[in-house]
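Enquirer: predicted structure and sequence below. I'll ask about it afterward.
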Amino acid sequence: MDATESLPSLETAQKLGLLPEEFDRIAEILGRRPNFTELSIFSVMWSEHCSYKNSIVWLKTLPRDSDRMLAKAGEENAGLVDIGDGLACSFKIESHNHPSALEPYQGAATGVGGINRDIFTMGARPIAQLNSLRFGNLELAKTKRLLRGVVKGIGDYGNAFGIPTVGGELFFDESYNTNPLVNAFSAGIVEVGKSAKATSFGVGNPVFIVGSATGKDGIHGATFASEDISAASTDKLPAVQVGDPFMEKLLLEATLEIIETGYVIGIQDMGAAGIICSTSEMSAKGEHGMIIDLDKVPTRQPNMAPFEILLSESQERMLVVIEKGKEHIIQGIFDKWDLNCAQIGEVTAPGENDLGRIHFYRYGELVADVPAYDLVLGGGAPQYNREYKEPAYIKEYAKFDPSNVDDLEADEIRDVAEHLLSHPNICSRKWVYEQYDSMVGTANRSTNAPSDAAVVRVKGPGLPATEKSIVITVDCNSRYVNANPRQGAMIAVAEACRNIVCSGGEPLAVTNNLNFGNPYVPEVYWQFVEAVQGMGEACRRFSTPVTGGNVSFYNQSSDDGPVFPTPTIGMLGLMENPAHRMTLNFKNEGDLIFLVGGSTNDIASSEYLYSYRNVTASPAPLFDFEDEWRVQEGIRTLIRNGWIQSAHDVSDGGLFTTLAESAMAGNVGFQVVTDDRHRLDAFLFGESQSRVIISVSPDQRQHVEGYLDDTVLPFKYLGTVTTGNFIIDGATILTVAEAKGLYDNALGNIMK
């Protein structure tokens, strides 16, 4: 390194997002002041996005082990869970919030590309995608622009890449006006023992960069994702990457082919922080070093500076370490797929006083010399436990008394029903999903038979034949979490489990996407801590360990403040037998409708209370683990015994919305009677937890009622499936045609 180079100051370090004490720590680690390239390296690797420095102490409290876990939580590109028959499922969820706020199309598209690369770098072929999207007030032109761009970005990339989008969730609230949330989930299948690892070892083993050339897009993208959105954020558009799904498709096939050779030591997607992230994390995990020649990196622009090459987040790239002497094999495979494949360095031995250093050269000069271990999460990267305190609004929300809200009269039911069925948080997502290809790959079992979770058959080239399906869902009611972060996070886990159980699956494991505001704000950090603790408690109770995921802080702006705390739960379930497949649609006229689980007078945080009554300050709905567990066990047994025709959990919009969705999906009606022991609005539109609507053929009634009586599980016979009308307490509320007209077209009409 040039000793005459002007070394950066503390002011420069702070502009790169480093704290003064971190700047001092870097000098201590290096034994000297860093040059600009080294300072840039530490700034991205110690950013919140890469180091999780403000979250890792709490993430470590989550349950992370089970007999099915085949990869340590958070230590590989994605989670890996044994699903039997010699097969494993790799799955993960990650955010692309900040890029999507500035450039929604590319922000969302590259989020889809990045999460799929995490899956196939595990050696797994992706078979299904989900997404969880949050936007602001849909009456705003800006929100419509963001929604339109994000949906098109997801659809265009996923459709071209050839992986079906099989479900997801969409939610609107003014807290997301400036900062939308775009969380992408992917799952893939690999044979046990054939997965790849994100590691590097073996002195002299060659290091390759493969895939696209490296450009200047996405430089300091990890740092950008670790700060609030502001008016100046548009100046950072170069921090938004540009994706190429056709290139990624080639990269998928080439990557799986080289992994199949057995010569790959380690492989990692170049996501956040690009080359420096992959080289440092792989080296630290393998406790070796690397020598990297940046001159050999294929670039899209001439004369790129060392820090630009190292920090670029250009898409569709991998770092691969293979066995020495097998260079011609990897080169031949990538030549066949017409992709860049350049050896840029080799693995070196650890030093006497460290676990491995990375030396970067440019034009023959050493431009950076950094210890891998000190850069990475779980190594020497800083870890903080920030100050936190309960926000004042929590106690105010807890004062809510439903008796201060007048109950509905019977003649008001139609007004509420029309309001909810056409509300953006309840209505059909048809306008969205029609832009996605849900059938490519022919594995989706949910397209023409809707259920609470997506059911995807396990199949793929070279995989052993099986009747298994994975059952996957993404869930989080962020209004509940905002009202009570601990309880809201518990409910998110419980609902994910309930959706999988109602679809005929068995919950196995969780990946999470924790979306919060600025962690340096004590009230925001309190929300984060409470939500993580609630999630951990729920995951332990449901035996669904956390395999990994993503933390996204700084989702806030000076205008709108922080977004609702949104710990999105991505859950994997398993269906061993296709006969257990359960759908939500009512089947036959005359079938009996039951509510399983107990209702209460709870209207807190319901869509009805929030948007129809305009009461925005109320606690989360009541929740009890024992009630939830018993309901899920009951539904599981009813499905396994073949006693029910349909199952649909009661969630957003309450019991009426659940009945309407089941009826509309079957193009039938219903005739039910309410429970005069409860408020009318609470029974029909409240969002009491741990409830499921089932339909039962008359010849199975004795079995169902006998089982529910024997297990002392609360249930109520509501009425029957009919044709044509939605009838409540003898009064026709809507025809099925009217309901479908509102429900199916509301979002599309708004977006027009």
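Expert: Yep, that arrived.

Enquirer: going forward, measure contacts between C-alpha atoms and count neighbours the same way
Expert: Will do.

Enquirer: which residue ranges form the strands in the stretch 151-300 of the chain?
Expert: 165-172, 181-191, 206-211, 264-269, 289-293 (DSSP state E, counting those that start in this stretch).

Enquirer: now these in JSON lines, with mean neighbour count and distance to Glu227?
Expert: JSON lines is the format used below for the strands of the stretch 151-300 of the chain (neighbours: other Cα atoms under 10 Å; distance: least, Cα to Cα, whole Å):
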{"stretch": "strand 165-172", "mean neighbour count": "22", "distance to Glu227": "23"}
{"stretch": "strand 181-191", "mean neighbour count": "28", "distance to Glu227": "15"}
{"stretch": "strand 206-211", "mean neighbour count": "25", "distance to Glu227": "29"}
{"stretch": "strand 264-269", "mean neighbour count": "25", "distance to Glu227": "23"}
{"stretch": "strand 289-293", "mean neighbour count": "25", "distance to Glu227": "30"}
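
Enquirer: structure B:
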Amino acid sequence: MSAPKFNIDTVANAAATPHEEQPWAELGLKQDEYQDIVKLLGRRPSAAELAMYSVMWSEHCSYKSSKIHLKKFGAKLDEQMKKDMMVGIGENAGVTDLGDGWAVTFKVESHNHPSFVEPYQGAATGIGGIVRDIISMGARPVAVMDPLRFGAIDHPDTARLVHGIVSGIGGYGNSLGLPNIGGETVFDPIYQANPLVNALAVGVLRHEDLRLANASGVGNRVVLFGARTGGDGIGGASVLASESFDDTKPSKRPAVQVGDPFAEKVLIECCLELFKGELVEGIQDLGAAGISCATSELASNGEGGMQVELTSVLLRDPTLTPGEILMSESQERMMAVVTPEKAAAFEAVMAKWDVEYSWLGEVTDTGRLIITWDGETIVDVDPRTVAHDGPTYDRPQQRPARQDALQADTFRSSTAGASLPETGLELRAALLELMASPNLCDKSWITNQYDRYVGGNTALAMPDDAGVVRVDEATGMGVGLATDANGRYAYLDPYAGAQLALAESYRNVATTGAVPMAVTDCLNFGSPEDPEVMWQFVQAIDGLSDACLALQVPVTGGNVSLYNQTGTTAIHPTPVVGVLGRFDDVARRTPSGWRAEHDGQAIYLLGTTSDELDGSEFANVRGHLGGLPPKVDLDGEKLLGQLLVSGSRDGMFDAAHDLSEGGLAAALTEMVLRHGVGARVNLGPLLARDGVDAFTALFSESQGRALVSLPRSEEERFVAMAGVRGYPAVRVGIVDAEADALEFQDLFTVTVDELSQANTGTLAKHFG
């Protein structure tokens, strides 16, 4: 079949017509960026070259506003942090050595803008894209997670987004047969027109299965396989996520990609068989920027160059122009490099799995990426200028003028904090109000739409503090993962806010008994062209990189999502931090709630409680945001983590739960509701030791705290273990299976049914 006939803008024609007008602005390029392309090429770009540069130099693909700051993660790595890091930042996903020949790869990315435009497909293809990153490393995907943020729960548009996004995540992940083991769901008006849909995937592999994507070996063949290329998603994430939504600017809302999870499931098995048979030199997934990205990155990472015939691409839409084919972000596609002698074996695997493929070209020694259309050259570039040497901006930063006044506006000094609950009845009402609030209510309306146990290796999942997956059936080795962020904290202090996100995720992983090992992050911010947003961004990177060094957990990869802004209104800075930890045996994991058979067990609070209500969920339900977030004690977090892991390994704890949003009140409630088993609590020793009142004890969000329940026979050993480390521990109650209530001695009692009714009805009320 001959190639469709277009008025092809060849490289020769581009050289001969230097003054031809080109739509660089419509493709998202700035004028000076277009001039830089002309300077690099020594001529105007052809239409296909312009398409390639526009998507690859977009903010989403090139990280042009962030890459100089992201280098801090690598600069703050010491030798101990590098010890278990097999692959770090810069590849499709980071890889960490688990020991015994096993490795794990994980990464979190954003699909925010596409999910606002088309919630179901935007979220679904976010899952599909992050899973393909995991496949390309040679790993089998084993689980996904979904940190989500929506606007006000009662806003008319929120239901559209919640229904579509949750259905998209569940529909795609469930069809792939991947358990969704955790995440977060936060509601805040600041995310109304900019919901955050961050997707995390984790995969496991043997050391010898690790693959890196590059085009090496002159004469090796380049092949595109998987779904056909269509018109959906042309410039999708690459352009859409590189501009804020603003009606005064040209539209940056191209078609959102359409996903087919069943095609991706076949692609997973196909790729793993190719890797197992050593039939490919490397595989690159096609996500943002599509063929533009795959060809330029493979060639740039390799030793020479690449030549590709674009008319060989299998199309769903024969009317696509060469530029559109290069920009299309159609899903479920991979590109591989294959030696000629293995081509027949490669084709046999394709036939076995009934996967379409097309041989596009070969690796060359020219140092150039040359793309032809029906034999005529339409792209002739140095691939590094496309994939790696794009624009780099050191954008202006300015601390917001409002920041001093914002931080001085503490909750205690505000109108909202002028009258706080004091009596038992008032505290009881406050607890029920808090647990019914959108951010602390039960999220099972969402998580029940996900399959959390498919595959048979899930040891813990939502609502436990971290998801836990078994890696090795023989030994029980596994991993624990958690993601956390608090945009309210980061808005008050972005440096501390990023550290608090890491501390909470680290604490959640340690609470289950896993040893924290590695970090992935998704940095969600407003427009980098706003100096105040840029200040927030740099502060967050500084805070996170310093905290990673202090806790000895390296960032192995992640994602930056900018332009989460509508007009002049930016989202709160939201650095989502994922932490991965290792289990020797997942059978030793510690769940987040006690059971009836734990009746009479002692409940201990680890850590110290201070008056820290600024940015808290209690302040949030009272409509206040100001002051300074809770203090971060990274040395304390490290000590707490060691205590939690040691107690779990020794089988000392039967339940453990970190304290974060909602403080002690929320943590106790969640432990009671986990299995519907009550507790009797005496705050007296805590009030006396820390010098706080009952309200502060219940709702403060002081960090570095966790609750544990343990048999009375273990109390002496536990107290001694905490004492040796110098970490505060106070007995605050006992598990009471008979009471069917959460009782706060001398204050109030609330039944399990009352707690459950308050906690479980909120999402159903709003979303049906």
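Expert: Right, received. Where do you want to start? Source: prediction; values computed, not measured.

Enquirer: where does the TM-score land?
Expert: Overlay of the two chains. TM-score (TM-score structural alignment, normalised by the length of structure 1): 0.95; 737 aligned residues with a Cα RMSD of 1.8 Å.

Enquirer: Val355 of structure 2 corresponds to which position in structure 1?
Expert: Alignment note (TM-score structural alignment): Val355 of structure 2 maps to Leu339 of structure 1.

Enquirer: actually, Glu297 of structure 2.
Expert: Under TM-score structural alignment, Glu297 of structure 2 pairs with Glu281 in structure 1.

Enquirer: to Thr299 of structure 1, which of the strands of the stretch 151-300 of structure 1 lies closest?
Expert: strand 206-211 (11.2 Å; Cα to Cα).

Enquirer: how much does that closest one stray from structure 2?
Expert: In the superposition against structure 2, strand 206-211 of structure 1 averages 0.3 Å from its aligned positions (mean Cα distance after the TM-score superposition for structure 1).

Enquirer: remind me what that strand packs against, helices and strands.
Expert: strand 317-322, strand 340-348 (3 or more Cα pairs under 8 Å, 6 or more residues apart in numbering; DSSP states H and E).

Enquirer: could you give the residue range in structure 2 aligned to the following helix or strand past the longest one?
Expert: In this case it means strand 340-348 of structure 1. The element immediately downstream of strand 340-348 of structure 1 (helix or strand, assigned by DSSP states H and E) is strand 357-362. Alignment of strand 357-362 of structure 1 against structure 2: residues 368-373, by TM-score structural alignment.

Enquirer: kindly report the same for stretch 89-99 of structure 1.
Expert: Counting by TM-score structural alignment, stretch 89-99 of structure 1 corresponds to residues 104-114.

Enquirer: in the matching stretch, what counts as buried?
Expert: Val104, Thr105, Phe106, Lys107, Val108, Glu109, Ser110, His111, Asn112, His113, Pro114 (16 or more other Cα atoms under 10 Å).

Enquirer: now do stretch 622-642 of structure 1
Expert: Here stretch 622-642 of structure 1 shows 622-623, 625, 627-632, 634-639 as buried, counting by 16+ other Cα under 10 Å.

Enquirer: and that stretch, which stretch of structure 2?
Expert: By TM-score structural alignment, stretch 622-642 of structure 1 lines up with residues 631-651 in structure 2.
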